Every structure is written in C-alpha cells, then in structure tokens.
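> predicted coordinates and the sequence they were generated for:
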Amino acid sequence: MTKPAFTLLAGATFMALTTKAAEAHVGVGDTSGFADGFWHPINGLDHILAMVLVGFYAAQLGGAAIWLVPSSFVCLMAFGGALGVAGIQIPFAELGVSLSVVILGAAVAFGVRVGPAVAVALIGFFAVFHGHAHGMEMPETVAGLAYGAGFVMATALLHALGLGAGLTLGRPATARRRSLVRSLGGAAALAGVGLLAGIL
C-alpha cells in the first residue's frame, strides 16, 4: 500500500475508533453554535461512515460525479435540515441515516456503476434524512444557523476525506487495490447493519 493511502486509512480508522456509538439524534448534545455543529458529525459513527462513503463513491464513479455527488449531498442535507427546523416530519429518518451506510458501503464494495443523475438521486434521498435528523434539534436562532454552518463544513470535510481516499486507492486500479476497496466497502456495509440492529 502506498504511503498516502496508508495515511488516509489510518486517519479514517482513528476517527472511527474514537467515535461514540451512534445515538438517536433529537436532543443529543449542544446545538448552540458553529463548534457544536462542526463536531457533531465527527462524534457519530453513522455520520462519519456515510459522509466519507459519499466522497469515496464519487471517486469511484469519476467524471462529473466527483463534484456533483458531494455537492448534491450537502445541498439536499441543508434542505432536509430546513424541513426539520420547520417541524415537518419525515417518517423513518433515523432508519434512513443508518440504511445510507449499508447501501453506500455495498455500492463501494461491489463497484456499482450508475450515471451521475442516478447517483445524485440516491445520494440526495439519503441526504434529506441526514439533514432532517439534525434540523429537528436545531434552534430557530442565529446560534442555530451557526450550528448548521458548522455541520455543513464538517460534512464537506468528511466528503473530501472520502474523495481523497477513493482517488488514492483507485488509481492505478490494481487487483490488490480493488480487493482493498471491496473489503473497506464491505466492512462499512456491515457496520451499517450493526447500526440498524442497534449493536453499534
């Protein structure tokens, strides 16, 4: 494995191992400013995995998906957050958050190839759940807006981490690297199953 790839994997592993177990979102933690919003996704295994997987999958797809997929996630997550702040209910939001890890992990593991429009639709569907889960806990104040801005910033950074890892491990696409990518995607999907079952 190359040194950059090892560094990226080590960083992702460290973040995952130092993460608290996933919790129900509403009412968890402070929501009073930028710092709270920034650290919140980094304190949840479901968020770390889903957001890193978004970037990783975008790298796998290549082309326009490299920027379309992560930017769509961020925009539609913000839309979902606005729905949550407005008190508009979306059923099974927490289920959607955990399921996103399973689906994205499986897509990475099996190297599922889809067009940019399909990828954006899939990513956007899950992004709304992620945003809504956090919008429900955001106060309708300036502090709430700052929290949202911090959350968006952390999301973008996690996407960038996944994108960098995907580009590093995918090029050149040797058999060894393809096997590693499949293993990482499979491990993430299994972690998603654990989140769904309440084990993690």
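Looks like it came in fine.

> C-alpha only now, for contacts and for neighbours.
Noted.

> and residue 181, helix, strand or coil?
Following DSSP: H, G, I helix; E, B strand; the rest coil, the label given to residue 181 is helix.

> which residue sits closest to it, ignoring its sequence neighbours?
Nearest non-adjacent residue to residue 181, counting by Cα to Cα, 6 or more residues apart in numbering: residue 109, 6.4 Å away.

> what about that neighbour, distance to residue 40?
27 Å (Cα to Cα, to the nearest Å).

> same question for residue 99.
Distance of residue 99 to residue 40, given as Cα to Cα: 19 Å.

> now residue 115
Distance, residue 115 to residue 40, by Cα to Cα: 32 Å.

> give me the residues contacting stretch 25-42.
When contacts are defined by Cα atoms under 8 Å, 6 or more residues apart in numbering, stretch 25-42 is touched by residues 15, 19, 47-48, 94, 133-134, 136-139, 143-155.

> out of these, which are inside helices?
Counting by DSSP state H, those place 15, 47-48, 94, 133-134, 143-155 in helices.

> need the helices for the chain, in chain order.
3-17, 34-39, 45-61, 65-85, 93-110, 116-135, 142-170, 175-197.

> most tightly surrounded among those helices?
Of all the helices of the chain, helix 45-61 carries the top mean neighbour count, a mean of 27, counting by mean count of other Cα atoms under 10 Å.

> report all helices and strands that that helix contacts.
For helix 45-61, the packing partners by 3 or more Cα pairs under 8 Å, 6 or more residues apart in numbering; DSSP states H and E come out as helix 3-17, helix 65-85, helix 93-110, helix 142-170, helix 175-197.

> adding another structure so you can compare the two:
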Amino acid sequence: MKISGRFVVAAGVAVTATPALAHTGVTSTSGFSAGFGHPLGGLDHMLAMVAVGLLAAALGGRWLWALPATFLAFLVLGGIAGMSNLPLPAVELGIKGSVLVLGLAVVFGRACPAPLAAAVVAVFAFFHGHAHGTEMPATVGALDYGLGFVLATALLHLLGIAIGLASGLLPERSGQAVRQAGGAAIACLGLVLLVG
C-alpha cells in the first residue's frame, strides 16, 4: 500500500495544530467539538493514540485494524464509566504510563506478542476513556461528546498507522529504525510526563 508523504505531513500538521485544552476546564458549547478536542488537546493522549497506530502497523496483518478497534472498544467502555462517575484510581498515572509502555511496545514491534499488546492496549484505553468521560462538560450531550472523542482517537490511530506504513516504504532496516526511533521518542516523552 503506497502512502503519500504529503498525506502524512498534512495529517501531522492537522493533528498538532490543535491548541492545548485538555485538563484545563476550557469547554466548548458543542458536545461533538468538546469531545473531538479532548484527545487532541493533551500531549499524553495524542502520543498514546499515535503509538497504538504505530504498533498496529508494526504488528501488521489483522492486528493493523484489530489493535485500534480494541482500543476504541475499551475507550468507549471507559468513557461510559467516567460519565457514570464510577471511580477509577490513578487515572492520570495510567494515562501517562500508557505513553511510556506503548512507546516501548513500538520499539519492540513484531517481537511484542500481539495478544499481549491487545491486552495492554485495552487496559490503557479504559484509562483514557475514563478521563474523557469524567471531564465531559456538564452542558453538552453525552452521545455527541462520545462520538467526538472516539472519532478524534480513531484519526490519531490512523495517523500512527500512516506513519508506520510509510516507514515500510523505506528499505527494511531503515523503516524499522524509523519506527523504533518514533517509539523511543514517545517512550522518552512518557517518562518525562511520569516524572515531571
């Protein structure tokens, strides 16, 4: 599958051009836009979602779509739990830890057993979803808000997949090095978020 370098650059610019609004209490009057903006407004959310896409591309085969689908399913479950005010301890720690762990999983790529990757992704997705649900503005509709954060998450997964597949167009060692460098950068930023 050939992916245009312009597409990858345009997708990267579109995702990173969003102002940081997550965890600040700044809300939108539209449920959909508030939900869509939430994953895009926090570096921790963005890095984890892109890492899931990169890992899916590294695992390949059916995991190319099964891994992001697993994340989205457990994201929704976590979102419902958060909107229902069900307590979940250490949510922020789980989110920040997800950046480190998912980044390391990208570094190991195919050496990471796919079922284990799916289980780890499911756990972290629940934490991310819980945060989205808990931080839903009281003035917006839950369904519109949920659709917004699920769509934004899926687009971030697609960005990671596009980057991963684009790296596959390089010679094998170079492509693997690009993916591993991306995973290492994500893991390092996750460590900074954890200790910072």
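Structure's in. What do you need? None of these values were measured; they are calculated from a predicted model.

> in structure 2, what residue corresponds to the residue nearest to residue 181 of structure 1?
For residue 109 of structure 1, the aligned residue in structure 2 is residue 107 (criterion: TM-score structural alignment).

> pull the contacting residues for residue 168 of structure 1.
The contact partners of residue 168 of structure 1, by Cα under 8 Å, 6+ apart, come to 4-5.

> in contact with the residue nearest the centre of structure 1, which residues?
Closest residue to the average C-alpha location of structure 1: residue 51 at 1.6 Å, with Cα atoms, centre = their mean. Counting by Cα under 8 Å, 6+ apart, residue 51 of structure 1 makes contact with 155, 158-159, 162.

> do residue 113 of structure 1 as well
residue 61.

> how close does residue 98 of structure 1 sit to residue 51 of structure 1?
Using Cα to Cα, one obtains 12 Å as the distance from residue 98 of structure 1 to residue 51 of structure 1.

> residue 128 of structure 1 now?
Relative to residue 51 of structure 1, residue 128 of structure 1 is positioned 13 Å away (criterion: Cα to Cα).

> can you check residue 134 of structure 1 too?
Separation of residue 134 of structure 1 from residue 51 of structure 1 (Cα to Cα): 14 Å.

> what's the answer for residue 148 of structure 1, then?
Counting by Cα to Cα - residue 148 of structure 1 and residue 51 of structure 1 are separated by 16 Å.

> now residue 85 of structure 1
Separation of residue 85 of structure 1 from residue 51 of structure 1 (Cα to Cα): 21 Å.

> over to residue 65 of structure 1?
Distance, residue 65 of structure 1 to residue 51 of structure 1, using Cα to Cα: 15 Å.

> go on, residue 168 of structure 1?
As judged by Cα to Cα, residue 168 of structure 1 and residue 51 of structure 1 stand 17 Å apart.

> tell me the residue in structure 2 aligned with the residue nearest to the centre of structure 1.
Per TM-score structural alignment, the equivalent position to residue 51 of structure 1 in structure 2 is residue 49.

> can you check residue 100 of structure 1 too?
Under the alignment (TM-score structural alignment), residue 100 of structure 1 maps onto residue 98.

> cool, residue 161 of structure 1 as well?
In structure 2, residue 161 of structure 1 lines up with residue 159, judged by TM-score structural alignment.

> pretty sure its match contacts residue 51?
No - taking contacts as Cα atoms under 8 Å, residue 159 of structure 2 lies outside contact range of residue 51: 9.5 Å.

> check contacts around residue 78 of structure 2.
By Cα under 8 Å, 6+ apart, the contact set of residue 78 of structure 2 is 125-131, 133.

> swap the cut-off to 10 Å and go again
Residue 78 of structure 2 is in contact with 72, 84, 86, 88, 122-134, counting by Cα atoms under 10 Å, 6 or more residues apart in numbering.

> now do residue 44 of structure 1
If you count contacts by Cα under 10 Å, 6+ apart, residue 44 of structure 1 has them with 15-16, 18-23, 25.

> again, only this time at 8 Å
For residue 44 of structure 1, the contact set (Cα under 8 Å, 6+ apart) comprises 19-23.

> out of those, which are buried?
By neighbour count, with 16 or more other Cα atoms under 10 Å, these hold 19, 22 as buried.

> grab the nearest non-local neighbour of the corresponding residue of structure 1 for residue 81 of structure 2.
Applying TM-score structural alignment, one finds that residue 81 of structure 2 aligns to residue 83 in structure 1. Nearest non-adjacent residue to residue 83 of structure 1, counting by Cα to Cα, 6+ apart: residue 132, 6.2 Å away.
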